[in-house]
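1. Quick one, structure for this:
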Amino acid sequence: MKTKQINHLLLAMFVAVITSCSSESDTTTPSTDITVPSTSEIPAVYTKIYGATSITSDGTYITIKSTGLPDHKSVYYPTTNALYENFSGTTFGGNTFKKNPNTITARTYTFKIPLNPVVSSTHAATPLGAMGVAINGIPLYNQYAAPNTPLTDEVISFDQYRGHPTGTGSYHYHVEPLYLTNVKVTKSSLLGFLLDGFPVYGPEENGKEVTNDMLDAYHGHTAVTADYPNGIYHYHINNTDPYINGSGYYGTPGTVTQ
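-> The predicted structure is shown next:
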């Protein structure tokens, strides 16, 4: 009999402990200190960079990723590529086209540009290589073929849309990208951004051709555009040297890797 009483007592104590633990668990309040990551809002103008594989923002910089593959036909694609198209005849500046030996290959570009660009006091020189990105994800290059060497001997190799690849297969534009200005958008449209975050527009504005004497030393000016109704400093691409950018960046450049 005593054994049964002891067993009943032990069982009652066990149930009491379980009930107590369950009650404590039910009243525990979850921590509210968890930080949920969020993506900063991306201004609508950057969605015009339709050739990007991704566009993100940390609130200070816009990060644009691209493969650097043109979305138009080119004689520089491998002949097995659906976008290969033979080209001969006249190219930029009325020159007779002469194909360079290079072939377009995919890259892994990451352009990091200021979200809110401001004028710089130093105006850093643009590099040989990518100094900005066009809306189709293609890099924009400056007016030089090599350090302080003009494009004189390179322009003959610009394809039907006025681009060409480097020896490592990096396709790029030095001058007006005709596929954009004649097919995708217009000659007065947004064509891209330089690494300092300032936009690049085509060779026309308000129905008129933009000439170099209308632009400053950096190949730009401040004016209202369709994308910036309050006005903004912006560059213009035209067909006169220096084509896209003059004496360096107007603002402080971000970075580009590939």
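
2. Could you use CA atoms for every contact and neighbour count after this?
-> Noted.

3. which residues touch the residue lying closest to Ser120 once chain neighbours are set aside?
-> Here the nearest residue to Ser120 in space, its sequence neighbours aside, is Gly251; by CA to CA, 6 or more residues apart in numbering that works out to 4.5 Å. Gly251 makes contact with 117-120, 123, 196-198 under the criterion CA atoms under 8 Å, 6 or more residues apart in numbering.

4. To check against the first, give me the structure of this:
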Amino acid sequence: MKKTSALFFLMGVVALQAQTNPAITKFLQNTTGITGRHYVAGNATPITDAVQANVQSVHYNATYSFVSATGIPAYITGPFQDGNPSLAAAQNKIFRIPLAPTQNTGTPTPTNAGNIGVFINGVALFDYRDGVAWNNSTMALCGGPGNPPCPGGPGTTQAWNRDAIPAERAGFDCAKAHPAMGNYHHHQNPSAFNLDLVVLSNVCDTYPSDGLYVINPNQHSPLLGFAYDGFPIYGAYGYINTNGTGAITRMKSSYQLKNQTTRTNGPAVNQVLGAQTFFNGYFREDYEYIAHPGDPTYLDEHNGRFCVTPEYPNGIYCYFTTVDANHNSEYPYAVGPTFYGNVVVTTVTSVPAGATQYNQPLSTASLDDSNFKVVVAPNPAQEFIAIQTNTTENDLSVELIDELGKIVKTSKIVQGSTLCVLETDTLYNGVYIIKISDAKNVTAKKVIISK
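-> The predicted model follows:
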């Protein structure tokens, strides 16, 4: 093959990758200039930040995609009501992600403290831990704010490592996330607390936000991001069969709590120390892996499976953000406690020379599309109405219209978000119309205000 022919062949292959490889095409690029927003405790009006949200650019070559992101989401962050003084701050990272991730055929690599994945909006994924553990020598907790250091120093794995999800719930915002020294991250399924079937935190009542997606038990969950081995992370629901057929079903964790009353070299189950009760599930090591051969809805020891998805019609290994039947987060939450693949994702200081920029096309989704869902709740409404949609790639205008055709409230669902909230406590009882529109299409929902 002549050099010129080989060059054109390579360019064609790379162009095809850009058209089809989700590690290039699925990142949510900021095309509207939307910036981050945050709440502070005691103020239910969000503050607009000067930092752009979502992903700023995506480049690629024949081997990797290069994703530049601030780490700030479009959905509103904060407040963090457990004494965490930090706010979500720009991280300005460039993630290098393999276009063809590979299985690790040797000893699995454990997940680590800090970033273990990146969501499609550039926000970080952490694993289960929060840096606090049990020191059996002192018979007390170590690590984290207010505790003495753990043996071996920060990040060292101990015999009993605290699970961040139950331990830090009071410090998560409505989107189930919080910052570590400014690095805003999710440990778990990134959907809002108040959208779970059983609500475990009331933070959304005063400080509403949304998260990255809305759980819909009737459709395959979207691709949410990529683990640091390059394999994709999906939401909570998928096809029952690994070949992409059958009903939509919840993907289940194969980890369960041990039947135990004691912990070797650790506190007894339900032991009380000061204000802390060490219940079963307080530590990651309270769980054990139980295989479920023959049932494809149970995930493997890494919290994933090989399967066909809408983005990968030929199949790929996928992680899922596991939840229980009430849609509450379920250990190991996303990825872990070990990776399936070779951990090769890293951050770089610059995009390499010769990489091609991927320009995300304008969304062609129609509001009349059967896949576009709009949920209005509560209905009837009293003090507020929440309007929830799919994650949107463009801003959507929202108008509340009374029976006389007068627009009485306006808002917006911004790019990369799914939610807006309209305050209705000053409106009269009656029937109203909520109109949601983009540049081309309009859809409407009826809502009743009854106080």
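
5. Any idea what the TM-score is?
-> Structural agreement between the two chains, given as a TM-score (TM-score structural alignment, normalised by the length of structure 1), stands at 0.71; 203 aligned residues with a CA RMSD of 2.6 Å.

6. Reformat the contacts of Gly251 of structure 1 as a markdown table; add secondary structure and distance to Thr63 of structure 1.
-> Compiled in a markdown table, the contacts of Gly251 of structure 1 are given as follows (DSSP: H, G, I helix; E, B strand; the rest coil; distance: CA to CA, whole Å):
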| residue | secondary structure | distance to Thr63 of structure 1 |
| --- | --- | --- |
| Pro117 | coil | 14 |
| Val118 | coil | 17 |
| Val119 | strand | 20 |
| Ser120 | coil | 20 |
| His123 | coil | 22 |
| Asp196 | coil | 12 |
| Gly197 | coil | 11 |
| Phe198 | coil | 14 |
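
7. Mind giving me the ChimeraX select for those, buried ones only?
-> For the buried members of these, the matching ChimeraX selection, counting by 16 or more other CA atoms under 10 Å, is:
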select :117,123,196,197,198
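
8. still on that earlier bit, counterpart of the residue nearest to Ser120 of structure 1 in structure 2?
-> With TM-score structural alignment as the criterion, Gly251 of structure 1 lines up with Gly341 in structure 2.

9. quick one: its match and Glu288 of structure 2, what's the gap?
-> According to CA to CA, to the nearest Å, Gly341 of structure 2 stands 21 Å off from Glu288 of structure 2.

10. At which residues are the strands of the stretch 1-150 of structure 1 located?
-> With DSSP state E, counting those that start in this stretch applied, the stretch 1-150 of structure 1 shows strands at 54-57, 61-66, 109-114, 132-134, 139-140, 144-146, 149-150, listed in chain order.

11. equivalent range in structure 2 for the first one?
-> In other words, strand 54-57 of structure 1. Counting by TM-score structural alignment, strand 54-57 of structure 1 lines up with residues 57-60 of structure 2.

12. average gap between the matching stretch and structure 1?
-> Using mean CA distance after the TM-score superposition for structure 1, stretch 57-60 of structure 2 ends up 1.8 Å from its aligned counterpart in structure 1, as a mean over the superposed pairs.

13. Just the closest of the contacts of Gly251 of structure 1 to Lys65 of structure 1, please.
-> Looking at the contacts of Gly251 of structure 1 and their distance to Lys65 of structure 1, the nearest is Gly197, at 14.8 Å (CA to CA).

14. In a helix, Ala170 of structure 2, correct?
-> Yes. Inclusion of Ala170 of structure 2 in a helix is indicated when DSSP: H, G, I helix; E, B strand; the rest coil is applied.

15. who are the neighbours of the lengthiest helix in structure 2, in terms of helices and strands?
-> Criterion DSSP state H: the longest helix present in structure 2 is helix 3-20. Other helices and strands packing on helix 3-20 of structure 2, by 3 or more CA pairs under 8 Å, 6 or more residues apart in numbering; DSSP states H and E, are helix 22-25.

16. which residues touch the helix it packs on?
-> Helix 22-25 of structure 2 is touched from outside by 17-19, 58-60, 65, 97-99, 226, 311, 358, 360, with contacts defined as CA under 8 Å, 6+ apart.

17. Structure 2: helices as residue ranges?
-> The residue ranges that make up the helices of structure 2, judged by DSSP H, are 3-20, 22-25, 164-167, 203-206.

18. so the last one corresponds to what in structure 1?
-> Spelled out, it's helix 203-206 of structure 2. The alignment of helix 203-206 of structure 2 onto structure 1 (TM-score structural alignment) covers no residues at all.

19. buried residues in that helix?
-> With burial defined by 16+ other CA under 10 Å, the residues of helix 203-206 of structure 2 counted as buried are 203-204.

20. So which other helices or strands are in contact with it?
-> Applying 3+ CA pairs under 8 Å, 6+ apart, we find helix 203-206 of structure 2 packed against no helix or strand.

21. re earlier: can the strands of the stretch 1-150 of structure 1 go into JSON lines with extra columns for mean neighbour count?
-> Shown next, in JSON lines, are the strands of the stretch 1-150 of structure 1 (neighbours: other CA atoms under 10 Å):
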{"stretch": "strand 54-57", "mean neighbour count": "16"}
{"stretch": "strand 61-66", "mean neighbour count": "22"}
{"stretch": "strand 109-114", "mean neighbour count": "23"}
{"stretch": "strand 132-134", "mean neighbour count": "28"}
{"stretch": "strand 139-140", "mean neighbour count": "28"}
{"stretch": "strand 144-146", "mean neighbour count": "16"}
{"stretch": "strand 149-150", "mean neighbour count": "12"}
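
22. Distance of Tyr255 of structure 2 relative to Glu301 of structure 2?
-> Applying CA to CA, one obtains 8 Å for the distance of Tyr255 of structure 2 from Glu301 of structure 2.

23. what's the overlap in contacts for those two?
-> Going by CA under 8 Å, 6+ apart, residues that sit against Tyr255 of structure 2 and also against Glu301 are Tyr289.

24. Work out the gap between stretch 42-49 of structure 1 and the centre of the chain.
-> Computed by CA atoms, centre = their mean, to the nearest Å, the separation of stretch 42-49 of structure 1 from the middle of its chain amounts to 10 Å.
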